[in-house]
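Asks: sequence and predicted structure below; questions after.
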Amino acid sequence: MTLNLVDSHCHLDFEDFGSDFDAVLARAKESGVARMLTICTRVTKFEQVLKIAEASDNIRCTVGIHPHEAENEPDVDVARLAELAKHPKVVGIGEAGLDYFYDKSPRQRQQEVFATHIEASRVTGLPIVVHSRDADEDTVRLLQDGAKKGGLTGVIHCFTSTQYLADAALEMGFYISLSGIVTFKSAAALRDVAKTIPHDRLLVETDSPYLAPIPMRGKRNEPAFVTHTAGFVADFLGMPLADLAAKTTANFDRLFTKAAA
């Protein structure tokens, strides 16, 4: 069976892939992962992210600042993000958002940077890739503020949050992406929420090099492993893996329209 999966969120610029990058891409292809979206976490590293996307027809990228980096990265305004996003390989804004679990940047600064990215998403028409951990209420508030102005689309990536965030995101037209965490034994509550996600709003991802799914847990994650997450999700949703692959790929192209062009 030949799959046509998309790893909708990976970090191919990270040093973890420095020694065997070509082999990582080859294994992805062999596993039926046709395309990858490599995610920017620091605008100061954007050129490295872009270089990876430019090196392969199967890779696209985003531009943005992760909440962990909000304090340390230089100020980037909406105009600058929009300018960088004009590149043909850039199909989304982010990842950006709020992380109140680690609090690596002050919460007020996280919110300011997130709001800038939300506006950049609206201005460019490109979807925002949202990171949210232990920050459901503020995430929803800021996204709703942007959505009221119109033209906001996006995905809650590596979803591990509550039904409240899922429902609010879906209400705004957002998509929700599941990572290897959904395969963990401890993730029963997450699976309950996942079952409520409409199939036409569902994506799958690795968030590699982190969060390898069962049965690869404990190893460095890589795009090829999204097949394990997709297979697990297909099983608990009661559909063939090929159908889940087709649905999530179609969803990716519907959201990231620039990637499908």
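Replies: Yep, that arrived.
Asks: when you work out contacts or count neighbours from here on, use the C-alpha atoms and nothing else.
Replies: Noted.
Asks: so where does the residue nearest to V78 when sequence neighbours are not counted fall, helix or strand?
Replies: Excluding its sequence neighbours, the residue lying closest to V78 (C-alpha to C-alpha, 6 or more residues apart in numbering) is A120, at 5.0 Å. Secondary structure assignment for A120, by DSSP states H and E: helix 107-124.
Asks: distance between that helix and the chain's centre?
Replies: On the basis of C-alpha atoms, centre = their mean, to the nearest Å, helix 107-124 sits 16 Å off its chain's mean C-alpha point.
Asks: again, but for stretch 100-120
Replies: Per C-alpha atoms, centre = their mean, the centroid offset for stretch 100-120 relative to its chain is 17 Å.
Asks: and what of stretch 166-173?
Replies: Mean C-alpha position of stretch 166-173 versus that of the full chain (C-alpha atoms, centre = their mean) differs by 16 Å.
Asks: buried sites along it?
Replies: Within stretch 166-173, the residues that count as buried by 16 or more other C-alpha atoms under 10 Å are A166, A168, A169, L170, M172, G173.
Asks: for comparison:
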Amino acid sequence: MLVDSHCHLNFPDLASRMDDVRANMAANAVSHALLIGVNRPDYPAVRALAEQYDNFYATVGVHPDVQDSPDFSEDELVAEAQHPKVVGIGETGLDYYWCKGDLEWQRERFRRHIRAARRSGLPLVIHTRESAQDTLAVMREAGAEQAGGVMHCFTESWEVAEGALELGFYISFSGIVTFKNATALKEVARRVPLERLLVETDSPYLAPMPHRGKTNEPAYVRHVAAHVAELRGMALEDLAAASTDNFFTLFAKASRGH
């Protein structure tokens, strides 16, 4: 079995065909999916999907590149974390690609999510883009290791991976690792300890080969896992079993038996 550890199924491309999405998951032995909160207005739809389907779980948070939108307070994040189907805090982090100028507001939001994760005992789902050193610096400064979590859709160097691993974080690979030109990332996928490795789709974005350029969906996490297994010289079944065990170890509130 496989788990899609990061997807956005409330987005229209997928929400409008949920029966097909779920059937395709079953056909590809993808047993569970973690639906990620990215802003406050859309969060109720994310949580509702997790409530509706026993093998879906949710996270609560505001993405770093969402600037002009209502935010959650630390106490509100902690309160939402009590929901039985909310198993993580995020997606949070830093993004210096989409956002420019004085980004202290972004760093303060990140710290708030880390504090909420520490208080609630839930792991963090972290996004970093063109901000890796600052991301690690805020993680260290704010005590992110006390919450743990995952560096989602990882595209950084091995040195950045090492920094996250030292803080007890997991590293998650998306369809990007299957792209032909992702040479450095493939090397990271070979080197990450098996017990700290997750796989994801980030659907509807970043469809893996051979579906690149199409709408991504959780079933396609099988292609990500197969490619990472090939890079590591191991059987897909073994990579799937390890990454699934890792998911339920990290997101301990989620139930393997639905």
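Replies: It's in. Not measured: the values here are computed from a predicted model.
Asks: against structure 2, where does the helix holding A120 of structure 1 fall?
Replies: Here helix 107-124 of structure 1 aligns to structure 2 at residues 103-120, judged by TM-score structural alignment.
Asks: so for that stretch, what gets flagged as buried?
Replies: Neighbour-count burial for stretch 103-120 of structure 2, counted by 16+ other C-alpha under 10 Å, picks out 106-107, 109-120.
Asks: who's in contact with that stretch?
Replies: 61, 64-65, 73-75, 77-78, 81-82, 88-90, 92-94, 123-124, 138-139, 142-144, 146-147 (C-alpha atoms under 8 Å, 6 or more residues apart in numbering).
Asks: go on, stretch 193-200 of structure 2?
Replies: Residues contacting stretch 193-200 of structure 2 (C-alpha under 8 Å, 6+ apart): 3-7, 153, 165, 169-175, 218, 221, 224-225, 242-244, 246-247.
Asks: let's go with 7 Å and repeat that
Replies: Contact partners of stretch 193-200 of structure 2, identified using C-alpha atoms under 7 Å, 6 or more residues apart in numbering, comprise 4-6, 170-174, 221, 224-225, 242-243, 246-247.
Asks: which of those count as buried?
Replies: Neighbour-count burial (16+ other C-alpha under 10 Å) applied to the contacts of stretch 193-200 of structure 2 gives 4-6, 170-174, 221, 224-225, 242-243, 246-247.
Asks: looking at these, which is nearest R40 of structure 2?
Replies: Lowest distance from R40 of structure 2 to these (C-alpha to C-alpha) belongs to H6, with 17.7 Å.
Asks: can you tell me how far the closest one is from V199 of structure 2?
Replies: Distance check for H6 of structure 2 against V199 of structure 2: by C-alpha to C-alpha, to the nearest Å, it reads 8 Å.
Asks: mind checking what A168 of structure 1 lines up with in structure 2?
Replies: Aligned partner of A168 of structure 1 by TM-score structural alignment: G163.
Asks: so where do the strands sit in structure 2?
Replies: Using DSSP state E, the strands of structure 2 run over residues 2-7, 30-35, 56-60, 86-95, 124-129, 149-151, 170-173, 197-199.
Asks: could you dump these into CSV and include distance to S69 of structure 2?
Replies: Converted to CSV, the strands of structure 2 look like this (distance: least, C-alpha to C-alpha, whole Å):
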stretch, distance to S69 of structure 2
strand 2-7, 21
strand 30-35, 20
strand 56-60, 15
strand 86-95, 14
strand 124-129, 18
strand 149-151, 24
strand 170-173, 27
strand 197-199, 29
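Asks: fine by me, thanks again.
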